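Chemist: Turn this into a structure:
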Amino acid sequence: MFKTLVVDDERLARAELKRLLSPYPRISIEAEASTAEQALELMQQQAFDLVFLDIQMPGLSGLQLASQIQQNCRFVFCTAFDQYALDAFELNALDYLLKPVAPERLERTIQKLEQQQASGQQHSYLPEQHGILLKFGEISRIKRLNEIQRFESIGNHTAVYCEDGKSFLHSSLSRVEMRLNPQQFFKVSRSDIVRIDAIRQIEPGLAAGTMIAVLQDGSAVEVSRRQVQQLKQLFNAWG
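Modeler: From the prediction side, this is the model:
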C-alpha cells in the first residue's frame, strides 16, 4: 500500500483526483490538505509514501512544499500550468500531471511508481546539481546544492546560506542531513553542516580542543571537539 496525501487548495480538485485514484487499490488516501502549511503539519504527524500536490496555492507553493518532503516519500505535481515542469523535475518529482488529469496519463504515473518499487529503487543522496527552492525577501530562487555553503539548525527550521544570502527550510537539520552526501557535506557540530569544498581554512577555536572553519565567504563556523579530528582527516590525503 502507498499511504497517500492529496494537497490542493480547491476542494473539487481534491475530490476529482481521489475519484481518479479510486480504481487503484494500492493507493490508500490517508489525508488531504488545502494548503502547503497544513500538509507540512500532517507530514510531521505521520509518514506518507506518496503526495499529490498542486503548485499555485495560498502561502507556500507546491514547489516550496516539495523541497521539504522527506527522503522516502515520492511526490507528483498536479497543476493547470505547464511552465513549472523543469523546476518540478529538478526537485526529483515522480511525475508532472496537467489538469484536468486524464485517466490514461494518471495510469502511467501509477505504473512508474510501481516499477520503481518493483526494482527496489530508493532515493539516495541528492546530486550536487539538485535544485532547492529558497525564498530571499520577495523573490524565490532555485539554488543548486553545490551553491550552498552551510546549513544551520534554528529551532525546528534550517537556515541555508549561499551567495544570495540566508533563507530557511521548514525542516529539521537531521532531515536535511539525511539527503546530503557525506562526500560533499560535513557536520561540524550538532547545529551546523558545511559544504566541504567551501572550507577555506581551519583555525584554533576559543574553547580548548575546538576549531573554527572559515568558509569561502569569510564566515566562521565552530567545529565541535568530537568533530575536529574527522575534519582534519578529510584534508589529509596521506593518512
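
Chemist: CA atoms for contacts and neighbours, from now on please.
Modeler: Will do.

Chemist: so the residue lying farthest from the centre of the chain, which of the three states?
Modeler: What lies farthest from the middle of the chain is residue 208; by C-alpha atoms, centre = their mean that is 36.0 Å. Three-state call for residue 208 (DSSP: H, G, I helix; E, B strand; the rest coil): coil.

Chemist: Let's compare: structure for the following, please.
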Amino acid sequence: MNITAVIADDEPALAEDLRRRLARLWPELQVTGLAHDGEAALAAIRESSPAVVFLDIRMPGLTGLEVAGELPGTCHLVFVTAYDQYAVEAFERAAADYLLKPVKDDRLAETVRRLRRRMDGGEAPGEMTALLERVEALTRPAAPLQWIRASVGESVELVPVDEVRYFTADAKYTSVVTADREYLIRKPIKALEAELDGQRFWRIHRGTIVNAAAVASVSRNFRGRYVIRLKGDGATLTVSRSYAERFRQM
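Modeler: Here you go, the predicted model:
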C-alpha cells in the first residue's frame, strides 16, 4: 500500500532533492505535493491528507510551526530546519522528529526507518499542541540574522548580511542586493525585517530595507523627499514619507 507525503520547503531545489532521495529510500512513499510557502503547504495537506509531512520551519506566509498547528491528528510530522546546534538540541528535548539542512544521508535514512517502524506498528502521531509550544519556545531566534540562504541553480549560497546593501520586496520574494550581485529569496520582506538588527538595517519604504553601513549620504530632492546615496556606485534609494522621521532627526 502506498503511503502519501507532502514536502514543504521554501527552496524548490531542496524540496525536489528531498523528494528524489526519499524515492530511493522509501519506494512505497508517494509524494503528492511539493509546496514552497506556508499557504501552499496547508492547501496541499488539506487536499491530499498525507500520512507524513516534511515541513520547513521558515517559509513565506505561514511559518512551518503555524502550518503544523493546522495539521490533522493523523499526520506524522518531520521538521526540516537550518537552525544551529543549539536549536537542534531543543528539538531533541522536545522529542520532535527533524532533519537538519543540509540533510545528510544517514540522518534521512534513520528518519525513514523510524517513520516506517511507527506506521507499521500502527503508532499514532504524537500530541501536537504541547510539542509545537515547546519547539516554538526553544527555537525562537535569540540573535539577529547573520546569513541569508539564497538558491543559485542547484546549490544554496550563504550570503553574510553585512555584505547586503539593501533588500527590496518582489511580491512573495525579496531581492537581496550586494556590491557584486543580486539574489532572489522566498521570504517576504516583512518576515525578513523581523530577523534583522533594526539598528543596522533601516526600513525606508514599505518595500525597501537598507544597510546603514552602505549609506554614503542623505539629501533632499526638489520634492522634499529624502534620497539615500549608497557607497561605491552612488546608487540612490528614495525614502517614503512614512519612514522619513529617522532622517529628520539627522
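
Chemist: Got a TM-score for the pair?
Modeler: Here the TM-score for the pair of chains, by TM-score structural alignment, normalised by the length of structure 1, is 0.57; 188 aligned residues with a C-alpha RMSD of 4.5 Å.

Chemist: on that earlier part again, can you tell me how far the residue farthest from the centre of structure 1 is from residue 222 of structure 1?
Modeler: 12 Å (C-alpha to C-alpha, to the nearest Å).

Chemist: List the buried residues for the longest helix anywhere in structure 1?
Modeler: In structure 1, with assignment by DSSP state H, the single longest helix is helix 103-118. When neighbours are counted by 16 or more other C-alpha atoms under 10 Å, the buried residues of helix 103-118 of structure 1 are found to be 106, 109-110, 113.

Chemist: Quick check: the aligned residue for residue 148 of structure 2 in structure 1?
Modeler: Taking TM-score structural alignment, residue 148 of structure 2 has residue 132 as its aligned residue in structure 1.

Chemist: Between the two ends of stretch 87-102 of structure 1, how far is it?
Modeler: 22 Å.

Chemist: what does it rub up against?
Modeler: Stretch 87-102 of structure 1 is contacted by residues 17, 63, 66-67, 74-82, 85, 105-106, 109, 112-113, 130-132 when judged by C-alpha atoms under 8 Å, 6 or more residues apart in numbering.

Chemist: Check which residues of it are buried.
Modeler: 88-98, 101.

Chemist: before we move on, what about stretch 204-211 of structure 2?
Modeler: Under 16+ other C-alpha under 10 Å, the buried positions of stretch 204-211 of structure 2 are 204-205, 207-211.

Chemist: just curious, which of the residues you listed is nearest to residue 227 of structure 2?
Modeler: residue 204 (9.8 Å; C-alpha to C-alpha).

Chemist: neighbours around residue 196 of structure 2, how many?
Modeler: 18 (other C-alpha atoms under 10 Å).

Chemist: That one and residue 157 of structure 2, how far apart?
Modeler: Residue 196 of structure 2 is 18 Å from residue 157 of structure 2, by C-alpha to C-alpha.

Chemist: Over to residue 105 of structure 2?
Modeler: Counting by C-alpha to C-alpha - residue 105 of structure 2 and residue 157 of structure 2 are separated by 20 Å.

Chemist: go on, residue 90 of structure 2?
Modeler: Distance from residue 90 of structure 2 to residue 157 of structure 2, by C-alpha to C-alpha: 26 Å.

Chemist: of those two, who's got more company?
Modeler: residue 90 (17 against 13).

Chemist: ok, the more buried one - contacts?
Modeler: By C-alpha under 8 Å, 6+ apart, the neighbours of residue 90 of structure 2 are 135, 138-139.

Chemist: before we move on, the earlier item: name the helices or strands packed onto the very next helix or strand once past the longest helix of structure 1?
Modeler: Later in the chain than helix 103-118 of structure 1, the nearest helix or strand by DSSP states H and E is strand 131-136. For strand 131-136 of structure 1, the packing partners by 3 or more C-alpha pairs under 8 Å, 6 or more residues apart in numbering; DSSP states H and E come out as helix 62-66, strand 139-144, strand 165-169.

Chemist: Which strand or helix spans residue 175 of structure 1?
Modeler: helix 173-179.

Chemist: Which residue range of structure 2 does that helix align onto?
Modeler: Counting by TM-score structural alignment, helix 173-179 of structure 1 corresponds to residues 189-195.

Chemist: Not counting the longest helix of structure 1 itself, show me its contacts.
Modeler: Under C-alpha under 8 Å, 6+ apart, the answer for helix 103-118 of structure 1 is 20, 94-95, 97, 122.

Chemist: Over to stretch 135-148 of structure 1?
Modeler: So stretch 135-148 of structure 1 is contacted by 127-134, 160-168, 195 (C-alpha under 8 Å, 6+ apart).

Chemist: Show me just the buried residues among the residues you listed.
Modeler: 130-134, 160-162, 166-168, 195.

Chemist: Tell me the one of those nearest residue 226 of structure 1?
Modeler: Checking these against residue 226 of structure 1 with C-alpha to C-alpha, the nearest one is residue 195 at 18.3 Å.

Chemist: Alignment lookup: the closest one to structure 2.
Modeler: Alignment note (TM-score structural alignment): residue 195 of structure 1 maps to residue 211 of structure 2.

Chemist: With adjacent residues omitted, what lies nearest to its match?
Modeler: Using C-alpha to C-alpha, 6 or more residues apart in numbering and skipping residues adjacent in sequence, the residue nearest residue 211 of structure 2 is residue 201, 4.6 Å away.

Chemist: so who does the one you found touch?
Modeler: 209-212.

Chemist: Would you mark the buried spots in the helix or strand harbouring residue 13 of structure 1?
Modeler: Of the helices and strands defined by DSSP H and E, residue 13 of structure 1 is found in helix 11-21. Neighbour-count burial for helix 11-21 of structure 1, with 16+ other C-alpha under 10 Å as criterion, is recorded at 13-14, 17-18, 20-21.
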